[in-house]
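**Q** here are the coordinates; sequence isn't available:
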C-alpha cells in the first residue's frame, strides 16, 4: 500500500511533533521522495518556511563524514584500522582508566594496559565515553573541574577511559580523536581534507564546520520539548570554530548541513561508495565490527538527551549502528543508521540500495515523537517501492 508521505510529515508538524521538518529518500541513486514542512521558527506562523536546504546542525551525524575521511586515508595506505592510535597521538599512550571513586569520592585512576586502535575509536569500543550518557564520567569532570566537550586538543587531553579498550561498546568521543588523527596524518585541517575528498566530490556545498552569517540567519531554530509535549524555543551554547583555526575540529559533532546535502552522502554509501570510496572500502565501512559485543542502551545522564534504546542485538560498523535482521516493512539486514543530538536521523540500506534522511532541530535527543515520525517515514518509503 502506498502511503502519502507529504500528508504524514505535514500532520507531524500540525500535531506538534516538530515545528519544522525536511525529509528525503533515494533508491538506486535517484531521489524518490523529498519534502519539507513547517516553519523555521518555533510557534511562529509568520516565520519563513522550512525547506530541504534549510541549514541544520548535524551534531553526531558529523561522525559519518569523519569516518569516511578515515577510510579514505586507509585506501591511500596512510592509515590502518588495526594500527595503534598512539603511533599518531602520543596522548593515547598515557590516557588513564577511571576505575571508580574512593571512600572520599575522589576518582581512582589506573594506567592503560591495552593499546587503543583506530578500529576501537571508530566502533566506540575504545573506552572513551560521553558524559551525556555516562554518570561516572560526568562525575569525574565535575570532581576534577576539567572541561567537558570535544572542541579542542586541550579538552580532549582531559579525557579518561571508562574501561579498557575492546571490553564493551559504549558511545563516546573516539571519533573526535579520529578527526584529530586525520589532521595529523594528512597534514590538512579536517575541513580541508573533507572538502577535497568527500564534500566537493559529492557536491555537498552546504556542509562545513563553518557557517556564514547568511546561512546562520536561515537555520532551523532549535526547540525544546516540554513535559506537556509542547515545543518552545531554546537557546543553545555551541562551538563554532574561528576561521583559519589550526587546532583540531570536532569531528564527532561540529558540522552544519541540510537535508538535501546530507542525502548525497548516504545515497553514495548505499550504492557502493563512489565517487568517494571504493566498493571494497564501503563494504568494510558498513559491516558489523563488534564481533560478540552488542550495542547497549545509553541511559541519559544529562537533560539534553532521553535514554537511547537500540533494537535488541544491534551491532556497530565502522560507520554506525547495524541491524542484524530485516525490519519488516522497512530496512534490510545489514543496514546502517544513526542520528544527531538535535534529532536528525538517517539510514543506509545497501541491500535495497535505499537511503533516507530526516532533519529537525529539537532537544532532548531521542525524542519519542520524532522517532515515531522517522519510523513512519521510512516505512512509507518502502511501501512505495
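**A** Perfect, thanks for sending it. On a predicted model such as this, the values are computed, not experimentally measured, just so you know. Residues are numbered from 1 along each chain as shown.
**Q** when you work out contacts or count neighbours from here on, use the C-alpha atoms and nothing else.
**A** Fine.
**Q** strands of the stretch 151-300 of the chain, start to end?
**A** 223-225, 231-233, 256-257 (DSSP state E, counting those that start in this stretch).
**Q** can you give me the helices in the protein?
**A** Here the chain has its helices, by DSSP state H, at 5-14, 62-75, 91-94, 118-123, 135-144, 153-156, 174-186, 190-194, 200-202, 213-218, 259-270, 279-286, 368-383.
**Q** most tightly surrounded among the strands of the stretch 151-300 of the chain?
**A** Mean neighbour count (mean count of other CA atoms under 10 Å) peaks for strand 256-257 among the strands of the stretch 151-300 of the chain, with a mean of 24.
**Q** just give me the neighbour total for residue 5.
**A** By other CA atoms under 10 Å, the residues close to residue 5 number 20.
**Q** count the neighbours of the closest residue to it other than its chain neighbours for me.
**A** Residue nearest to residue 5 in three dimensions, not counting chain neighbours: residue 380, with 6.3 Å by CA to CA, 6 or more residues apart in numbering. Using other CA under 10 Å, the number of residues around residue 380 comes to 19.
**Q** quick check: residue 271 vs residue 218, distance?
**A** Distance, residue 271 to residue 218, by CA to CA, to the nearest Å: 31 Å.
**Q** out of these two, which sits in the more crowded spot?
**A** Higher neighbour count among residue 271 and residue 218: residue 271, with 21 against 18, using other CA under 10 Å.
**Q** ok, now which ones touch that one?
**A** Contact analysis of residue 271 by CA atoms under 8 Å, 6 or more residues apart in numbering lists 28, 29, 350, 353.
**Q** the last one against residue 29, yeah?
**A** Yes: the pair formed by residue 353 and residue 29 meets the contact definition of CA atoms under 8 Å, at 7.5 Å.
**Q** who's more crowded, the two?
**A** Shown here are residue 353 and residue 29; by other CA under 10 Å, residue 353 has more neighbours (21 against 17).
**Q** so for residue 164, what's the nearest residue that isn't a sequence neighbour?
**A** Once flanking residues are discounted, residue 164 sits nearest to residue 127: 5.7 Å by CA to CA, 6+ apart.
**Q** put this next to the first one:
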C-alpha cells in the first residue's frame, strides 16, 4: 500500500493530475497535509493554493438553508413558489414538436427538500442532453451566465420522482436571500465563513487570493493537459450557490470539521446538533442517487461511484448507505466540484478529507483511480 505522499507524487508523475493538494482531519484538527506538482507556471502547489471549487459550493448553500430551518424560519416541505412566486412559472419539458419544446405543468409543487436533494426536476445540460437542446431552441442562457434569467431551466421530471443533478441549489440560495433578507454572499460571510475563520473562502477572488489561484488544465484528445479557462462568472447578477465559490483545502476542512463536531468549531456554533442530524440523514423519501451519464465528454465523464452500494442524498451531500471495504463507512457524506476538487466526511470513523486539483474532464477514470488510492491510503494509515 502506497503512502498518501506517494499517491500524490505518482499521480503527478503519471500526469493523472496536473497538480494536487490533499489534507485529512478529524474533529480535533488537521491530521495530515500534502501537495505535489505546480499549481501554476513556476508556482508549486501549496496548502494555501486557491481553487475554483464549483459544486463544493453546494454544501455551503445547503448549510445556509439549514441554518434558517434550525431557527424555525424555513421548513423542509414548504413549496418553493410560496417563497419565490416566480418559481411557479417553471414547467416540465414534456417533449419536442420539431425543435419547439412542449411544456406542461408539474404534477406536484417542488419543495425546499426537493431542491436540497436534487429531486426538483431541474437538471444540468452537461448530464442531460435534452436540457442543452431546450437551451439552444429557446436561446435561454446557461446557469454559468450568472443572470437571474439563467435560473429558469425547465423541469425534466415531476418534482419528487427521481434524482436529477442540476441547478436546484442555485434556487435554494435564492430562498435563503428571500427569507433572511441579506444577499447570499453577506449571509454566508456573516453566518458561516466569519464564524468558522474561513478567511480564504470567497465569492470573488481578492488580491491576496489572486497570487495563489491555481491554473486550470483540460486533457486533450492526445491525452495531454493544456491550460484552459473556466471560472464562475465574476460579479454576477445572482450568485449561484451551485458553483460560485473560491476556497482552499484548509478552509474547506474547517467547514467539514464543523460537520464532524456536530455543528460547531472552536466555540462557534453554526448549526444545532439536531440540525446536523437532520442535514446528514437520507432526505430523498425513498428515492436513490442515479448514475450520472455525460452529455459533454470534454467536461465530464460518467459518474457511477461505489457500484453495488446504495447511495442516497442527505440535505447537503451524497450519502453511502453501506460500508465501502477499505474505504469510507456507511453514512459517509461527500461531493465534488467540476474541476476535480473532492471531499468526504466519515462521521463513524471521525475522518474528513479533501483531494483537490483543477482539471477536466470531471471524474475521468485516471483521476478516480488516484482518488481511490488516496482514500485507501487514508484508511490504511
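**A** Cool, got the structure. Since the structure is predicted, the reported quantities are computational estimates derived from the model, not experimental observations.
**Q** what's the TM-score here?
**A** For this chain pair, the superposition-based TM-score is 0.94 by TM-score structural alignment, normalised by the length of the second structure; 373 aligned residues with a CA RMSD of 1.5 Å.
**Q** compare the contacts of residue 271 of the first structure with the second structure and list the overlap.
**A** Checked against the second structure using both residues aligned by TM-score structural alignment, their matches' CA atoms under 8 Å, the contacts of residue 271 of the first structure keep these contacts: residue 28.
**Q** including distance to residue 202 of the first structure, could the contacts of residue 271 of the first structure go into a markdown table?
**A** Below are those laid out as a markdown table (distance: CA to CA, whole Å):
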| residue | distance to residue 202 of the first structure |
| --- | --- |
| 28 | 16 |
| 29 | 12 |
| 350 | 18 |
| 353 | 17 |
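**Q** show me which of the contacts of residue 271 of the first structure is closest to residue 94 of the first structure.
**A** Proximity of those to residue 94 of the first structure (CA to CA) peaks at residue 350, which lies at 39.3 Å.
**Q** any idea what that closest one aligns with in the second structure?
**A** Alignment note (TM-score structural alignment): residue 350 of the first structure maps to residue 347 of the second structure.
**Q** next: residue 95 of the first structure.
**A** Under the alignment (TM-score structural alignment), residue 95 of the first structure maps onto residue 90 of the second structure.
**Q** who's in contact with that match?
**A** Residues in contact with residue 90 of the second structure (CA under 8 Å, 6+ apart) are 105, 152, 153, 154, 155.
**Q** whatever residue of the first structure lines up with the first one - how many residues pack around it?
**A** In the first structure, the residue matched to residue 105 of the second structure (TM-score structural alignment) is residue 111. Other residues within reach of residue 111 of the first structure, judged by other CA under 10 Å, total 13.
**Q** verify the stated contact: residue 111 of the first structure with residue 97.
**A** Yes: with contacts counted by CA under 8 Å, residue 111 of the first structure reaches residue 97, the gap being 6.1 Å.
**Q** the match of residue 105 of the second structure - nearest residue in space that isn't next to it in sequence?
**A** Residue 111 of the first structure's closest residue in space is residue 96 (CA to CA, 6+ apart), at 5.0 Å.
**Q** quick one on the thing from earlier: and the strands of the stretch 151-300 of the first structure as a markdown table, adding distance to residue 241 of the first structure?
**A** Putting the strands of the stretch 151-300 of the first structure into a markdown table (distance: least, CA to CA, whole Å) gives the following:
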| stretch | distance to residue 241 of the first structure |
| --- | --- |
| strand 223-225 | 23 |
| strand 231-233 | 24 |
| strand 256-257 | 12 |
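**Q** so who does the closest residue to residue 87 of the second structure other than its chain neighbours touch?
**A** Spatially, and ignoring its direct neighbours in sequence, residue 87 of the second structure is nearest to residue 81 (5.1 Å; CA to CA, 6+ apart). Residue 81 of the second structure sits next to 87, 88, 109, 110 when contact means CA under 8 Å, 6+ apart.
**Q** residue 81 of the second structure -> the first structure?
**A** Match for residue 81 of the second structure (TM-score structural alignment): residue 86.
**Q** residue 43 of the second structure now?
**A** Under TM-score structural alignment, residue 43 of the second structure pairs with residue 48 in the first structure.
**Q** for residue 321 of the first structure, give me its contacts.
**A** Applying CA under 8 Å, 6+ apart, we find residue 321 of the first structure in contact with 295, 314, 315, 336, 337, 338.
**Q** out of those, which are buried?
**A** The neighbour count (16 or more other CA atoms under 10 Å) marks 295, 314, 315, 336, 337, 338 as buried among the contacts of residue 321 of the first structure.
**Q** TSV please, covering those residues and showing distance to residue 20 of the first structure.
**A** Formatted as TSV, these follow (distance: CA to CA, whole Å):
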residue	distance to residue 20 of the first structure
295	30
314	30
315	31
336	25
337	22
338	20
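**Q** can you tell me which of the helices of the first structure is nearest to residue 226 of the first structure?
**A** Short answer: helix 368-383, nearest of the helices of the first structure by CA to CA, at 12.3 Å.
**Q** tell me roughly how far that closest one lies from the second structure on average.
**A** Once superposed with the second structure, the aligned residues differ from helix 368-383 of the first structure by a mean of 1.4 Å; criterion: mean CA distance after the TM-score superposition for the first structure.
**Q** coming back round to it: which one of the buried ones among the contacts of residue 321 of the first structure is nearest to residue 363 of the first structure?
**A** residue 338 (16.2 Å).
**Q** what does that closest one align to in the second structure?
**A** Under the alignment (TM-score structural alignment), residue 338 of the first structure maps onto residue 335 of the second structure.
**Q** show me what the residue nearest to residue 5 of the first structure aligns to in the second structure.
**A** Per TM-score structural alignment, residue 380 of the first structure is aligned with residue 377.
**Q** mind listing what its match touches?
**A** Applying CA under 8 Å, 6+ apart to residue 377 of the second structure gives the contacts 1, 2, 3, 4.
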